[in-house]
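# Dropping the sequence and predicted coords here.
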Amino acid sequence: MYNLLIVDDEPLAVRGVKSAVNWDELGISDVFTAYNAEQAKNVFGSHFIDIMLCDIEMPEDSGLDLLSWVREHYPKTETIFLTCHADFSFARQAIQLGSLDYLLKPLPPEDLENVMNKAIGKIRKERELAQYGRSWVQHHPLFIERFWLDIVNLVIPANLSAIQKAMEERKISYPIEMSVLPVLIHVQRWHKSLTLRDEKILEYGLKKAAAETLQNLQLDVQMLSLDRNELLAVLMIPNDYSLNINEIKNNLRTYVSSCYPYFYCDLACYVGDRVLMERLPEMVRQLLTMQKNNVAYYNEVFLRGEQPRISTPAAMPDMKLWLVMLVKGAYEQVILEVQQFMNKTVQHSEIDVSFMHQFHHDFMQIVYFVLREKGIQAHKLFQDSRSIELSAGAGRSVVDMLNWIHHIVMKTMDYIQDVEQSHSVADKVRTFITKHFDQDLSREQIANQFYLHPDYLDRLLKKEIGVSMKEYMLQERLRISQELLSKTDMPVTEVATYVGMNNLSYFTKVFRKYIGLNPSDFRKRG
């Protein structure tokens, strides 16, 4: 809503203007009045005035004099002049002083409405521009970051004309011929258990530290967050700047060495080539490929195009010996053997993500074979969130692979030892059935609770207690049914439902078969 001030030395004229239109419909919330310039100035002193509707010809100070004062003290107020004389000199002076329009008395209401709408439209537009300007100043760093992210992610097409157009539209100014140098910073692992919020806080610290380190090169640096645990520094390089790649590498080594004690992480930096802005997306993709294939080294700085330290491709191990050792129960020895193999391979061969992927699957295969031989359903045993998380990250690095192997081997060992103490498993199964006797559980559902194959679990139970899972479930239902019939007055139908046998005729038939009496006779005898 807007405020209006009507200034005229004729009270009748003021009342006439006030009643000429519906001010609320125009968006005018308050209409103030004054009969000379001095009163008008007092109104300005106590209220914010958006629009002044002012007569030019007034005693003492004229409307033109008042407009000159308003322009100096309240430049955002829009002024519309009223006069009885169509004198061009008045109109010219009013326009020179910044009057929005010039109306002749008497005022047709439609003319007054039109000029008021014109004034309100102008004020609204200027407020929007001012708000945009404040937003731009406040959020300018975010707009700049969004610009570079849009280049990297090809939201802005990878050509100089598209980049230049985007800069013009976003009011961003960079020399179009400027070159850039990207540095990918990848957090390989955190050495503390962190919430997502903790990670974000540490990531912010990593960005600030990287920016300060690289600004020592006297270059502008834009820090970007690409993905979780992935940061990108874009160094903006003037054409006349002599780039010293070794100086950049040394600065980054200092940064990397400080990240473990201050930010509790291992990371690696990947330095790209100096390229024009249009080639930035391609260069970032190359750095991401380098990062993906670095599974052996951390807390180091790598230059794009550097030759691998070792050119001999890594060979997959023969895992037959490890399989035999797992079958024989030498679990800790297997872990040690894998560690020694990985350490030797890193020292003498080139390991990449493809090698890690194959190693992961081959090792999983021998573990699954051992578990199958023991009757254990591996996909059930390893469905917990920790196992899933470690398995998903195993291929990222040698360290992650060894963590996953230690977890999977020890979990396998613990459960196999538990199963091999068959009486322990049998006790657990009996306890589970006793707790869930009222549910319609199949053999498969019961076996799944213990990660075992149903046939294998049946054999264990028969060995320990002489009956299968199904038979033990039936025994429990009949035992509880007898207690309820003997010790309560529950109707037979409710007893049958309580023990999970909703069909009364079937319950009666089974009860008679195993107990020798139907439920009602059993209760009478009791």
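Now that the structure is in, tell me what you want to look at.
# drop to CA atoms for contacts and neighbour counts, all remaining ones
Noted.
# Count the residues that sit near residue 520.
A total of 13 residues lie near residue 520 under the criterion other Cα atoms under 10 Å.
# ok, for it, nearest residue in space, not its chain neighbours?
Residue nearest to residue 520 in three dimensions, not counting chain neighbours: residue 492, with 7.3 Å by Cα to Cα, 6 or more residues apart in numbering.
# what's around the one you found, how many residues?
Under the neighbour criterion other Cα under 10 Å, residue 492 is assigned a count of 18.
# Next: the one 3 residues further on.
For residue 495, the tally of surrounding residues (other Cα under 10 Å) stands at 24.
# any idea how far the residue nearest to residue 520 is from residue 224?
Summarising the geometry, the distance separating residue 492 from residue 224, computed by Cα to Cα, to the nearest Å, is 72 Å.
# what does residue 295 give?
Counting by Cα to Cα, the separation of residue 295 from residue 224 is 24 Å.
# of these two, who's got more company?
The residue with the greater number of neighbours, taking residue 295 and residue 224 and applying other Cα under 10 Å, is residue 295; the counts read 23 against 19.
# Once you drop chain neighbours, what's closest to that one?
Nearest non-adjacent residue to residue 295 (Cα to Cα, 6+ apart): residue 397, at 3.8 Å.
# Could you do residue 117 as well?
The shortest distance from residue 117 to any residue that is not its chain neighbour, by Cα to Cα, 6+ apart, is 7.0 Å, and that residue is residue 26.
# can you pull the contacts of the one you found?
Applying Cα atoms under 8 Å, 6 or more residues apart in numbering, one finds that residue 26 lies in contact with 113, 116-117.
# ok, structure two:
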Amino acid sequence: MYQLLVVDDEPYTAKTIEEGVSWERLGISTVHISHNIRRAKEIIENQRIDLMICDIEMPQGSGLELMEWVKEHAPSVVCIFLTCHADFKYAQRAIQLGSFEYLLKPIRFPELEEVAGKALGKIAGEREQHAEREKYLKYYEMWTSHEPVFIEHFWRDLLTEMIPSEPRHIREYLSKGNVPYDDKTAHLPVLVRIQRWHKELVLREEKMLEFALHNVMQELLGEYRIKGQLVQVNREMLVLIIPDMAPAPVGLEKLQQLLQHFIKASNEYLYCSLCCYIGETSAAHDMVGMYQTLVKMDADNIRLRNQVLVLPREKTPSRNDDAMPEPPLLVWTELLKQYSENELLSAIRAYLDVVEKDERLHAKWLREFDQNMLQIVYHFLHLKGLQAHRIFDDNKEAALRATRSVDDLFKWMQVLVSQSIRHAREAEKTLNVVEKVKIYIQANLTNPDLTRDEIAAHVYLNPDYLTRMFKKETGMAISDYVAKERMDLAKELLRKTNKSINTIAGAIGYSNFSNFARMFKKWTGLAPNEFRQSPERQS
């Protein structure tokens, strides 16, 4: 519950404010009244006031002066000024002091109640944020108090190649912190990969949970009596560095138990899934290479979650990729053209469910699948006259995560399919028939059998009616427009490539070179070879 202070030198006005609004409904349990600044200060010093409604001009001191005092002595109090004076300087000063609102008398009680409700909403939000900060503060303090900051910075700079991986440079860096360095001292790296947060987090919440991850790891290292340093390399990757010269040698089984305990705690309490990759003991100057090996090991892991994996001592045999089931790309292309979003996504999901169970599945296959689907979608967008970058610029994060796992890949497929179909439908609503015909012609210039009837069927119109409509709007017959577009394309190819004229003729839908040469001269006044050699080619 909240407490309200009403400050007004007119007793009737203060009493009216107290009784005119249903303060209990807003969560205010107590309303204090003061008719001067001196009494208002006493109330604020002795009570936990949350909201203050204050007049400005009063005989014993200005409400603005009271607000200045409140900012210094009780900054959590939210103030609403209620005054008879529509003076710009007053309002300006009230804003400078951080008042929530500046209202003029007389004011209707519903309006006052609405403003007070918004102010109390702000107070509630700030209290919630404060409680959340307090919740995670102990984790942060424990982490920072145990974290040897200099050593952490050293490992982060080394692994991210901010300092060269050479003993001389490493020695120079560590000497700044009076840390001894021995070329023979080795460390065991463990890559900890945050695979997924189980709920949506703002950056501040994510940072707090990262602090908690560090704290949990430090507690487990103490519990298992293992000396180690957890280093945050980026938002998704941490590296546990374990000195090989620890008081007691770290057994692999013991380390695996610690990491499994860490994964379980992270799942249950810190809203995330992890995978841990144990590398090989390496000297500091070899650590970057070992770290990159573990990063690649993680990139190849697209099936396993919440596991502790050990770097194989021997190179694994190459996979036989030929036996992987091929996706029915032609069928999916047709479903996309038909705008069958649900059917297409269901087919993709069913296919990926089968593939995910195949032990030979790896990141390279996901990349190839992603590229094939992009090719389908780009072809579809080209047919619709749409530019891909305008559709997918807002989904860069989903695109980057696509090859992390089958689930991430499917989420990206959902974006690709749904966004493509949505934009295509919106474009169709805005395009007139002639624009649709132009787009269709442009997409089918290389088809030697492109006919007026085929074009008319694409827009569901009678060929004769379409011909009249097209000529009325463009001034050209459809056949002439097709020929013009083909000749424009031929000129571009003659200008900018060294392809043979026969090849260019075939590329724009002419199987007969003589027909192409005759038509080209009709449109340009030059034979193709003459055009290629003319100054116009350079323009």
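That came in fine, so what should we check first? All values reported here derive from a predicted model rather than from experimental measurement.
# report the longest helix in structure 1, please.
Of all the segments assigned as helix in structure 1 under DSSP state H, the longest by residue count is helix 109-152.
# Against which helices or strands is that helix packed?
The contact analysis (3 or more Cα pairs under 8 Å, 6 or more residues apart in numbering; DSSP states H and E) places helix 109-152 of structure 1 against helix 23-26, strand 220-227, helix 280-293.
# which stretches of the stretch 101-250 of structure 2 form helices?
With helices called from DSSP state H, counting those that start in this stretch, the stretch 101-250 of structure 2 shows them at 109-146, 149-159, 167-175, 203-223.
# Could I get the ones you listed in TSV, plus columns for mean neighbour count?
Compiled in TSV, the helices of the stretch 101-250 of structure 2 are given as follows (neighbours: other Cα atoms under 10 Å):
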stretch	mean neighbour count
helix 109-146	15
helix 149-159	17
helix 167-175	15
helix 203-223	17
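# Dump those helices into a markdown table; add distance to residue 458 of structure 2 as well.
Shown next, in a markdown table, are the helices of the stretch 101-250 of structure 2 (distance: least, Cα to Cα, whole Å):
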| stretch | distance to residue 458 of structure 2 |
| --- | --- |
| helix 109-146 | 56 |
| helix 149-159 | 58 |
| helix 167-175 | 68 |
| helix 203-223 | 49 |
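# Please identify which of those helices is closest to residue 236 of structure 2.
Using Cα to Cα as the measure, helix 203-223 is the one of the helices of the stretch 101-250 of structure 2 that comes nearest residue 236 of structure 2, at 9.7 Å.
# now what about that closest one, what contacts it?
Outside helix 203-223 of structure 2, the residues that touch it by Cα under 8 Å, 6+ apart are 136, 139-140, 142-143, 227-228, 230, 258, 261-262, 265-266, 270.
# For whatever residue of structure 2 lines up with residue 294 of structure 1, which residues are in contact?
Residue pairing (TM-score structural alignment): residue 294 of structure 1 is matched to residue 301 of structure 2. With Cα under 8 Å, 6+ apart as the criterion, the residues that contact residue 301 of structure 2 are 362-363, 404-405.
# To which residue of structure 1 is residue 311 of structure 2 aligned?
Residue correspondence to structure 1 (TM-score structural alignment): residue 311 of structure 2 is matched to residue 304.
# no wait, residue 239 of structure 2
Looks like residue 239 of structure 2 aligns to residue 232 there (TM-score structural alignment).
# cool, residue 407 of structure 2 as well?
Under TM-score structural alignment, residue 407 of structure 2 pairs with residue 399 in structure 1.
# number of nearby residues for its match?
Residue 399 of structure 1 has 19 neighbouring residues, counting by other Cα under 10 Å.
# Which parts of structure 2 are strands?
Counting by DSSP state E, structure 2 has these strands, from start to end: 2-7, 28-34, 51-54, 78-83, 101-104, 186-197, 229-232, 237-243, 272-278, 282-283, 308-310.
# want to try JSON lines for those, with distance to residue 168 of structure 2 as columns?
Formatted as JSON lines, the strands of structure 2 follow (distance: least, Cα to Cα, whole Å):
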{"stretch": "strand 2-7", "distance to residue 168 of structure 2": "64"}
{"stretch": "strand 28-34", "distance to residue 168 of structure 2": "68"}
{"stretch": "strand 51-54", "distance to residue 168 of structure 2": "63"}
{"stretch": "strand 78-83", "distance to residue 168 of structure 2": "59"}
{"stretch": "strand 101-104", "distance to residue 168 of structure 2": "63"}
{"stretch": "strand 186-197", "distance to residue 168 of structure 2": "16"}
{"stretch": "strand 229-232", "distance to residue 168 of structure 2": "22"}
{"stretch": "strand 237-243", "distance to residue 168 of structure 2": "20"}
{"stretch": "strand 272-278", "distance to residue 168 of structure 2": "27"}
{"stretch": "strand 282-283", "distance to residue 168 of structure 2": "13"}
{"stretch": "strand 308-310", "distance to residue 168 of structure 2": "31"}
